[in-house]
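Chemist: What follows is a predicted structure for the sequence shown.
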Amino acid sequence: MPKSKLVQRVLSLTDDDLQALCEAADAAILDGGGFGWVQPQGRQVLERYFKGLLLVPERMLFVVRLKGEIVGCAQLVRAPRNNECQAMCITLMHLFVAPYARNRGLGSALLREVENAARSMGFRVMNMDVPDTQTAAISLFQKAGFEHWGTHPHFARMGDQTVSGLFFTKLLDTVRSAPVEPSFSPQVETPDMIASSPASSRPLTLYPAIDLKDGACVRLRRGEMDDATVYSDDPAAQAKAWCDAGFKWLHAVDLNGAFAGQSANAPAVQAILKAATVPMQLGGGLRDMKAISSWLEAGVTRVILGSVAVKNPALVKEACRAFPGRIVAGIDARSGHVATEGWAEVSDMQATELALRMQEAGVASIIFTEISRDGMLDGLDIEQTVTLANTVSVPVIASGGVGNLDHLAALRKAAEDAPGIEGVIVGRALYDGRVSPAEALKVLA
């Protein structure tokens, strides 16, 4: 595999990855170069730190692996929404490689891929600072073309000593830099070790769609309720079938509820929750805190807020504060303009504008659907999806139009340059048998 794939942006951490990352951070702190901490903070503190970091819309976490295990990381931090004059700038923070994994070129690989990610998201300036005690890091940044523009004489306090801090900046050109080839020693990195590393930068999540109308599983064409195909009158059995097929998430929408403004398929949703063995996200008709909290308490992992995101953004903020990491914004658009009320109304607001507002509100992710393609099997709107993913820092889930494996492969390829793309929702193509679960999961891996 290309060695540059040892570096990846992560949107979630498995228990094993979290443990490895905490161990690497502990080692870096003890070595004098980690996060501003002088002494190790204990596993619980580090776990809370990294879990919380993933919930912050303005922060992006990148990791580097050795033999499949995380041994270092870096963060990109974008300016807050109200700092428009510095929207072209991004800050690099807390880049480190654990002492036991150094001298293999991993730091250079991590830095280069983080730069490429920032460049692909449209940032033009990267800034960073570092204590003058971290000579290896300073050398790394200078070799990578960062310009030292200033020194703070009282930058940090380490024990009884005050140390200076060096400030660096770099203009990011518009051409993606070539991946760094880490200088692995044959005695250290064998072919067997490389084979055990991740096969791709990050697998995309496939969310099988369970759209509910009058208690049955259906699929609409272009969001028209009068143009629905019924695929199953037993949503719970369908949910279990998708779980058994290997999918890690379910995506359910109460279509009647989306039009009515309140839940209308509660018995079907409850049956799905009882049958499912994987997490589920639910949308459709969730317009107040009572509805949101009741479904989250009932076992739904994440709720999707669509029309209310446009008409009552204050509710989205309130929900994000009450249930961090469990609120998803559903942005449905016709030709780039946001649609509401079950796609029955089209507003003047651009999808990217709403996405930025939802990011500021604190949503965990964004589902983007181009309605004109939904259920038509003609392919996703890759261009709009990439634009949206590169506009915001929260994960983006693509939806609308998947008809074959080539469409999934196109999204997988697009995600290499738009790391914010986290997954894809597939409906009719799965129900019609045009895409098999096993083949789809393989393409997105």
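Modeler: Received the coordinates, thanks. Because the structure is a prediction, the values reported are computed rather than measured.
Chemist: Going by C-alpha atoms from here, please, whenever you check contacts or count neighbours.
Modeler: Fine.
Chemist: For the most centrally placed residue in the chain, give its distance to Pro279.
Modeler: The centroid of the chain falls nearest to Pro395 when counting by Cα atoms, centre = their mean (3.0 Å). According to Cα to Cα, to the nearest Å, Pro395 and Pro279 sit 17 Å apart.
Chemist: coming back round to it: pretty sure the residue nearest to the centre of the chain contacts Ser365?
Modeler: Yes - with contact defined as Cα atoms under 8 Å, Pro395 reaches Ser365; the gap is 4.8 Å.
Chemist: got the contact list for Gly257?
Modeler: When contacts are counted by Cα atoms under 8 Å, 6 or more residues apart in numbering, Gly257 touches 263-265, 284-286.
Chemist: got the buried residues for the helix or strand that it is a member of?
Modeler: Using DSSP states H and E, Gly257 sits within helix 255-260. By 16 or more other Cα atoms under 10 Å, the buried positions in helix 255-260 come out as 255-259.
Chemist: Included below, for side-by-side comparison, is a second structure:
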Amino acid sequence: MILFPAIDIRNGKCVRLIQGDYKQETIYSEFPTETAQKWESKQATFIHIVDLDGAKTGESINKNAIQAIAEATTIPVQVGGGIRSLDIIETYIAAGVDRVIIGTAAIQDKAFLSAAVEKYGDKIAVSIDARTGFVATDGWTQTSTIKAIDLVKELEALGVKTIVYTDILKDGMMQGPNFTELQAVNEATTMDVIASGGVSSTEDISKLRSLDLYGAIIGKALYDGTLNLEKLMEADEHAN
């Protein structure tokens, strides 16, 4: 299972939000590129980046900061937040981004999603952000009437290979992921499932691994020191 350190960027800075609430922000670094290089030095094998401004506005506001990270690191990076056009996907991939994550547009513009998957294949992932089992959009500010599990099946039919599944009520709360929902999603699809939201202990990671998930994104627990990435990576190496 791949462990993805998360770098959430807002106003060019590395931050964390609680449950996606833009009013509950903690700034961890003024320099996201240095943060990415730090995670790489601590044996990360893949980095997860979110443009929080982009997720809310639909514009890739932190594009320059994200391009700088892709250029300054040697490990793969995946990027989400405000990805609403083929042009921005092309910009990111040309800059060295390995996977681009489509969120709101996957719900609101199926033609765009289909075109992206057709053109870029497994370089496209979709973020499913759910609140009480229903899909949320627009930087988590809106909750739709679409059931997450129904969207999973629709995405697989479209040819999507990877999804990032976030339980918003768990995000930033340090209370563990929604294992029941993650298991249901993973069992409902052959797509690779990346868990996001609430990962805060080695027990959480062990349980996610037992569910046979493709990956897990770790955010707040790494930044406040609850989890140590180097120790997690070493433990993973010994387990294999």
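Modeler: Arrived safely. What you see is a predicted model; the values in this text were computed from it and never measured.
Chemist: Any idea what the TM-score comes out to?
Modeler: After superposition, the two chains reach a TM-score (TM-score structural alignment, normalised by the length of structure 2) of 0.96; 237 aligned residues with a Cα RMSD of 1.0 Å.
Chemist: picking up where we left off before, what do we get in structure 2 for the residue nearest to the centre of structure 1?
Modeler: Using TM-score structural alignment, the equivalent of Pro395 of structure 1 in structure 2 is Asp192.
Chemist: Tell me how many other residues surround Ala72 of structure 2.
Modeler: 14 (other Cα atoms under 10 Å).
Chemist: got it, and the one 4 residues further on?
Modeler: Using other Cα under 10 Å as the criterion, Pro76 of structure 2 is surrounded by 16 other residues.
Chemist: again, but for Asn64 of structure 2
Modeler: Per other Cα under 10 Å, the neighbour tally for Asn64 of structure 2 reads 13.
Chemist: how about the helix holding Gly257 of structure 1, which residues of structure 2 does it hit?
Modeler: Taking TM-score structural alignment, helix 255-260 of structure 1 hits residues 52-57 over in structure 2.
Chemist: With structure 1 overlaid, how far apart is that stretch on average?
Modeler: For stretch 52-57 of structure 2, the mean deviation from structure 1 after alignment is 0.5 Å (mean Cα distance after the TM-score superposition for structure 1).
Chemist: what's near enough to touch the residue nearest to Ala65 of structure 2 when sequence neighbours are not counted?
Modeler: Leaving aside its sequence neighbours, Ala65 of structure 2 sits nearest to Gly12 (Cα to Cα, 6 or more residues apart in numbering; 6.5 Å). Gly12 of structure 2 makes contact with 30-32, 62, 65 under the criterion Cα under 8 Å, 6+ apart.
Chemist: Same check on Pro76 of structure 2?
Modeler: Taking Cα under 8 Å, 6+ apart, one finds 45-47, 70, 97-98 in contact with Pro76 of structure 2.
Chemist: hmm, 10 Å instead?
Modeler: 40, 44-48, 70, 96-99 (Cα atoms under 10 Å, 6 or more residues apart in numbering).
Chemist: Pick out whichever of those sits closest to Gln175 of structure 2.
Modeler: Nearest to Gln175 of structure 2 among these is His48, at 20.6 Å by Cα to Cα.
Chemist: Now the closest one: which helix or strand?
Modeler: strand 47-51.
Chemist: helices and strands around that strand, which ones?
Modeler: Other helices and strands packing on strand 47-51 of structure 2, by 3 or more Cα pairs under 10 Å, 6 or more residues apart in numbering; DSSP states H and E, are strand 2-10, strand 13-18, helix 32-41, helix 63-72, strand 77-80, strand 99-102, strand 215-218.
Chemist: In a markdown table: these, plus distance to Gly197 of structure 2.
Modeler: Shown next, in a markdown table, are these (distance: least, Cα to Cα, whole Å):
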| stretch | distance to Gly197 of structure 2 |
| --- | --- |
| strand 2-10 | 11 |
| strand 13-18 | 10 |
| helix 32-41 | 19 |
| helix 63-72 | 21 |
| strand 77-80 | 15 |
| strand 99-102 | 16 |
| strand 215-218 | 7 |
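Chemist: Do I have it right that Ile88 of structure 2 meets Ser60?
Modeler: Yes - applying Cα atoms under 10 Å, one finds Ile88 of structure 2 in contact with Ser60, separated by 7.6 Å.
Chemist: what about those two, which has more around it?
Modeler: More crowded of Ile88 of structure 2 and Ser60, by other Cα under 10 Å: Ser60, with 21 against 16.
Chemist: how close does the residue lying closest to that one once chain neighbours are set aside get to Asn11 of structure 2?
Modeler: Distances taken as Cα to Cα, 6+ apart put Gly54 closest to Ser60 of structure 2, at 4.8 Å, once the chain neighbours are dropped. Distance of Gly54 of structure 2 to Asn11 of structure 2, computed by Cα to Cα: 10 Å.
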